[in-house]
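Novice: okay, sequence plus prediction incoming.
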Amino acid sequence: MSDPRFHPRKMAAPPDRQNFGKVAEISWLKGTTELEVSRIEAARLQHALALKITSRLRDRGYSIRSYAELAGIGYDRMAKVLRGDAVMRLEDVSDAERLLGAIADPLLNDSISR
């Protein structure tokens, strides 16, 4: 796997992989440049999506490994995405929608129904 542009969990304060994608309320860094602000907001979005995905996995009794297999993605990458060590791709969101139901609603549900 190539090195990501940035590590989303490092936008949290502190950059604790124990909380990213697992605990709803975490603190975030304050950006001092437009690039930092953009990456912090992207990390916040990934955190929110990872929270929904991991919650849905728990509800359905899936492990990260079994979900990665269903999605056709390597376990290592899936774990890195959910803990914020790799950037989530749109395909990851699409897979979650397909396999776990509404994850990114209402945004995706609005565009799909058109």
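Specialist: That came through, no problem.

Novice: from now on I want contacts and neighbour counts done on CA atoms only, so please keep to that.
Specialist: OK.

Novice: tell me where this protein has helices.
Specialist: Taking DSSP state H as the criterion, the chain contains helices spanning 34-60, 64-71, 75-83, 90-100, 107-112.

Novice: adding distance to E25 and mean neighbour count, write these out as TSV.
Specialist: Rendered in TSV, the data for those read as follows (distance: least, C-alpha to C-alpha, whole Å; neighbours: other C-alpha atoms under 10 Å):
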stretch	distance to E25	mean neighbour count
helix 34-60	10	17
helix 64-71	22	16
helix 75-83	15	19
helix 90-100	21	15
helix 107-112	22	10
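
Novice: any chance of these in a markdown table, plus distance to I26?
Specialist: Formatted as a markdown table, the helices of the chain follow (distance: least, C-alpha to C-alpha, whole Å):
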| stretch | distance to I26 |
| --- | --- |
| helix 34-60 | 9 |
| helix 64-71 | 22 |
| helix 75-83 | 13 |
| helix 90-100 | 21 |
| helix 107-112 | 23 |
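
Novice: so for P4, which of those helices sits nearest?
Specialist: Proximity to P4 (C-alpha to C-alpha) singles out helix 75-83 among these, at 10.4 Å.

Novice: for the closest one, packing partners?
Specialist: Here helix 75-83 is seen to pack against helix 34-60, helix 64-71 when contacts are counted using 3 or more C-alpha pairs under 8 Å, 6 or more residues apart in numbering; DSSP states H and E.

Novice: below is an additional structure, to be compared with the one above:
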Amino acid sequence: MVNSQVVSAAAGFVFEPRKLAEQQLQFGNTALALRPAAKVDIADPRWGAAQLQHLVANTVREALAAKGTSLSAWVRDHHADRSGLGYDRLIRIQRGETMMQLADLFHWATTFDTVADLLATHQFALSSAPVAPAFAGEAGPRGPHTSR
């Protein structure tokens, strides 16, 4: 369970992903795994969802930068706002202010190979004994964390 100051248990799975991170401004802006905020239980599925959204947001940011474009230009050039992918909503997802939906995940995975690769290779522990991700400079159960 997550600290009630961070996410109310009554909220169910509706939460602000970046509030689970120790450094909220890192959300979507670094390839490194986020550190959980104080009293966030890494066994809570919301933490895993926040971490996945952070990694996808960062991968999208990097893919757009590699193409020499920005999120706002991409939305404008691809008429994404017509399919429910408007800039205002997408930038809130990128910053972790709102939750990513499965449709968003599918969209980015079919738009950028790097997102599809991330999803294909990233492993999330789904056991009763969760595996803590390695943070920058630390070795985890799968070795030291490296960015792609």
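Specialist: Received it, and whenever you're ready, just let me know what you need. Just so it is clear, the structure is predicted and the values come from calculations on it, not from any experiment.

Novice: redo the helices and strands packed on helix 75-83 of structure 1 as CSV? Include distance to S94 of structure 1.
Specialist: Compiled in CSV, these are given as follows (distance: least, C-alpha to C-alpha, whole Å):
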stretch, distance to S94 of structure 1
helix 34-60, 11
helix 64-71, 10
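
Novice: how long is stretch 20-34 of structure 2 end to end?
Specialist: One end of stretch 20-34 of structure 2 to the other measures 9 Å (C-alpha to C-alpha, to the nearest Å).

Novice: quick one: distance of it to the chain centre.
Specialist: Averaging C-alpha positions (C-alpha atoms, centre = their mean, to the nearest Å) puts stretch 20-34 of structure 2 9 Å from its chain's average.

Novice: ditto for stretch 41-59 of structure 1
Specialist: In terms of C-alpha atoms, centre = their mean, the centre of stretch 41-59 of structure 1 is found 5 Å from the chain centre.

Novice: likewise stretch 79-89 of structure 1?
Specialist: Here the centre of stretch 79-89 of structure 1 is set off from its chain's centre by 6 Å, with C-alpha atoms, centre = their mean.

Novice: repeat that for stretch 97-115 of structure 2.
Specialist: Using C-alpha atoms, centre = their mean, the mean C-alpha position of stretch 97-115 of structure 2 is found 10 Å from that of the whole chain.

Novice: tell me the residue furthest from the middle of structure 2?
Specialist: D77 (24.1 Å; C-alpha atoms, centre = their mean).

Novice: could you look up the SS state of that residue?
Specialist: Under DSSP: H, G, I helix; E, B strand; the rest coil, the three-state class of D77 of structure 2 is helix.

Novice: who's in contact with it?
Specialist: Applying C-alpha atoms under 8 Å, 6 or more residues apart in numbering to D77 of structure 2 gives no contacts.

Novice: try it again at 10 Å.
Specialist: Listed by C-alpha atoms under 10 Å, 6 or more residues apart in numbering, the contact partners of D77 of structure 2 are 69, 71.

Novice: before we move on, what about L90 of structure 2?
Specialist: With contact set as C-alpha under 10 Å, 6+ apart, L90 of structure 2 has these partners: 57, 71-72, 75, 80-81, 84, 96-100, 104.

Novice: follow-up on the earlier one: tell me which of the helices and strands packed on helix 75-83 of structure 1 lies nearest to A104 of structure 1.
Specialist: Proximity to A104 of structure 1, assessed across those by C-alpha to C-alpha, is greatest for helix 34-60 (7.0 Å).

Novice: other SSEs contacting that closest one?
Specialist: Using 3 or more C-alpha pairs under 10 Å, 6 or more residues apart in numbering; DSSP states H and E as the contact criterion, the neighbours of helix 34-60 of structure 1 among helices and strands are helix 64-71, helix 75-83, helix 90-100.

Novice: mind giving me the packing neighbours of the last one?
Specialist: Contacts of helix 90-100 of structure 1 with other secondary structure elements, assessed using 3+ C-alpha pairs under 10 Å, 6+ apart, are made with helix 34-60, helix 64-71, helix 107-112.
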